[in-house]
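*Asks:* I'll drop the sequence and a predicted model, then ask my questions.
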Amino acid sequence: MSNTYIFALLLGLLGVFKAETSAIIENSKLGENILLTLDLIGQKMCVHQCFYHSDCKAVNFNKRQLTCDLLTRSGQEEPGSLQYDSDYIHIYNLSNDQISDFCANTSCPAHNRCVNGERKSLCVTSGCQTNGLTIINGNIRDDVIQVGSTLEYTCLLGYAKRNIDIRCLSSGKIENAEKVACFKMEGSWTIAFKIQSNSGAHPLNSFLDTGTQQERNSSFPSTCMTLTKVPECTTPYRTGLVDDWGQLGVQEIRFVITVNSTLTQEIVFDGYNSTNFDWFTGSRVKSSTWSDVTNTQTYLHFNLPGDQRSTITRLWTIIKSYHGCAGDIGWFLASFNPTGGCAFDMTSNIPTVYPAFPVCPKSTACYFLSETVEAETFAVLLKADKLS
């Protein structure tokens, strides 16, 4: 930076350079605190636009490209943020004496701007505040976004977000604000749901529990979002992705089961045109760690509601056939509070707390009674057009 520029900067900050009642710093711009950028605009109109926005304190005017940055702070307030740029002038200490219209004598609330009506001025919303938004495991870029602009936010490494328009409306509200969230990932998959055995949670009701969004719950531990079992995590990790399933463009669903903190079995389903209720079925199977779980296999029960009777509640069932308890064959089920049924419906956990997840550890179907083991968790993961 030249000595000439430093001298000019000091003179500007002292208000030596004046244009009408405003102070100008030549060859300078403030690199931060930009409220709004306007294109194809003259210097005088640039200054005028600042008066119409209650949050505007100064402007950067680009003489070459005729652009105008409205600023929430001035170079006088933030001298360390001033940058040398020969295309710009920085103008502060603005006075509404330069405006001869209704807005000259109008003071609007924060995040509003003044508009001249036929007989009077009006204050209209110019932006939406984001400080009321809750985002876990991510960061929102701006404190205020302008009407019509899209909210920009990022998620921490290992978390995904939805590809959806989240815009500032003229009402001052943010469209789709309830969908601002970061979702735990496992590799390239996004975790939509995870439940643990012996947690006391109903395996199906907790999955279909409309409105539950643990990804937006600041008190929900991030350790409970992982696929493995964590003893204190009795509340399932259930996300809003389950509710918005039909809007996500779901391509594939991955159903994973862990035993002894190890991913033991999994099935990948075709998610095209699926719902959050009908995807779990044999006809949608694309691949599986069980060689005989295919889309051509014959199943007695392969669905979410499973087999529910007065003495048993078998959910998330992948059952091949019944031949009495000792002869019942299949791959997986989630049992909840049975009053009867078979021994494999029960849990070996002491004290007795459900659900129980008997799973076949082999590569083909098992006898439930003699060959299954108790799984610790199962989870539902997604790949979808609207997730990144």
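*Replies:* In hand now; what should we look at?
*Asks:* contacts, neighbours, all on C-alpha from now
*Replies:* OK.
*Asks:* tell me the secondary structure for the nearest residue to Ile312 once chain neighbours are set aside?
*Replies:* With C-alpha to C-alpha, 6 or more residues apart in numbering as the criterion, Ile312 has its nearest non-adjacent residue at 4.6 Å, and that residue is Pro338. Here Pro338 is recorded as coil under DSSP: H, G, I helix; E, B strand; the rest coil.
*Asks:* can you pull the contacts of Pro338?
*Replies:* Taking C-alpha atoms under 8 Å, 6 or more residues apart in numbering, we find Pro338 in contact with Thr311, Ile312, Thr313, Asp345, Met346.
*Asks:* the last one: how many residues sit nearby?
*Replies:* Around Met346 sit 22 other residues, with neighbours defined as other C-alpha atoms under 10 Å.
*Asks:* contacting residues for it?
*Replies:* Ser335, Pro338, Ala356.
*Asks:* which single one of the residues you listed is nearest to Val59?
*Replies:* Among the contacts of Met346, Ala356 lies closest to Val59 (C-alpha to C-alpha), at 64.5 Å.
*Asks:* you'd agree the closest one is up against Phe336?
*Replies:* Yes. Between Ala356 and Phe336 there is a contact under C-alpha atoms under 8 Å: 6.6 Å.
*Asks:* try this one side by side with the last:
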Amino acid sequence: MHGIGIPSEVVDGYRQFNYSLPCANHYRNKDALENWQNIDEAFEKGRMVKRIIFNSRDSTFTSWFSGGREIATSWDDLTSLSHNIFSIIGDTHPQALRRFEVNHLYHGCPYDKGWFFAGDAVPGLCSFEKKLAAPMFLYSKGKTVTLFSPCFRLSSKS
């Protein structure tokens, strides 16, 4: 989030949507994050699979991703159900390290319900996370909140 340890050179692999070029590090768009305004869409591997459009007016580069700022979403119940986590920081448990997390309920791994998160930890906290290499992005492929295990769509780039 703060650019510590991020390479200063921007290689072509960071500017792509389809993973056709190598990308060995995290990318931080310093210009976008330090001059935050009018950010509204994100894509995975060049195609949109699910989305939330946020009202980013009067936000910071972290506060735009929070409950109550949604304008449109692919999930029918995301704005009507409660969230125990809705943040970029997500769950910082040392074994979990879930970022960009939108979660409804923690009831022990087999019963956790949510919409999505990006996982940065290996091996992860729950069995469904241990099946993939980090980083991973897990999301509900339906139109509503669902159990993390086994109903989530799992995708990873290893």
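*Replies:* Structure received. Bear in mind that the values here come from a model prediction, so they are computed numbers and not experimental data.
*Asks:* please state their TM-score.
*Replies:* Here the superposed chains carry a TM-score of 0.81, computed using TM-score structural alignment, normalised by the length of structure 2; 156 aligned residues with a C-alpha RMSD of 2.7 Å.
*Asks:* from the contacts of Met346 of structure 1, pick the one nearest Ser363 of structure 1.
*Replies:* For the contacts of Met346 of structure 1, the nearest to Ser363 of structure 1 is Ala356 (20.8 Å; C-alpha to C-alpha).
*Asks:* now do the equivalent of the closest one over in structure 2 against Pro110 of structure 2, distance only.
*Replies:* Using TM-score structural alignment, the partner of Ala356 of structure 1 in structure 2 is Met136. Using C-alpha to C-alpha, to the nearest Å, we find Met136 of structure 2 at a distance of 18 Å from Pro110 of structure 2.
*Asks:* middle-most residue in structure 2, spatially?
*Replies:* Phe100 (3.5 Å; C-alpha atoms, centre = their mean).
*Asks:* which position in structure 1 pairs with that one?
*Replies:* Using TM-score structural alignment, Phe100 of structure 2 sits opposite Trp316 in structure 1.
*Asks:* ok, its match - contacts?
*Replies:* Trp316 of structure 1 sits in contact with Pro203, Leu204, Phe280, Phe302, Asn303, Leu304, Pro305, Gly306, Phe332, Leu333, Ala334, where contact means C-alpha under 8 Å, 6+ apart.
*Asks:* got the contact list for the fifth one?
*Replies:* What it means is Asn303 of structure 1. Counted by C-alpha under 8 Å, 6+ apart, Asn303 of structure 1 has contacts Asp278, Phe280, Thr281, Leu315, Trp316, Thr317, Ile318.
*Asks:* again, only this time at 6 Å
*Replies:* Phe280, Thr281, Trp316, Thr317 (C-alpha atoms under 6 Å, 6 or more residues apart in numbering).
*Asks:* which one in structure 2 is aligned with it?
*Replies:* Using TM-score structural alignment, Asn303 of structure 1 pairs with Ser87 in structure 2.
*Asks:* any idea how far Ser155 of structure 2 is from that match?
*Replies:* In terms of C-alpha to C-alpha, Ser87 of structure 2 sits 20 Å off from Ser155 of structure 2.
*Asks:* could you find the closest non-adjacent residue to Trp36 of structure 2?
*Replies:* Phe61 (6.1 Å).
*Asks:* ok, now how distant is the aligned residue in structure 1 for the one you found from Phe336 of structure 1?
*Replies:* Applying TM-score structural alignment, one finds that Phe61 of structure 2 aligns to Asn276 in structure 1. Using C-alpha to C-alpha, Asn276 of structure 1 is found at 21 Å from Phe336 of structure 1.
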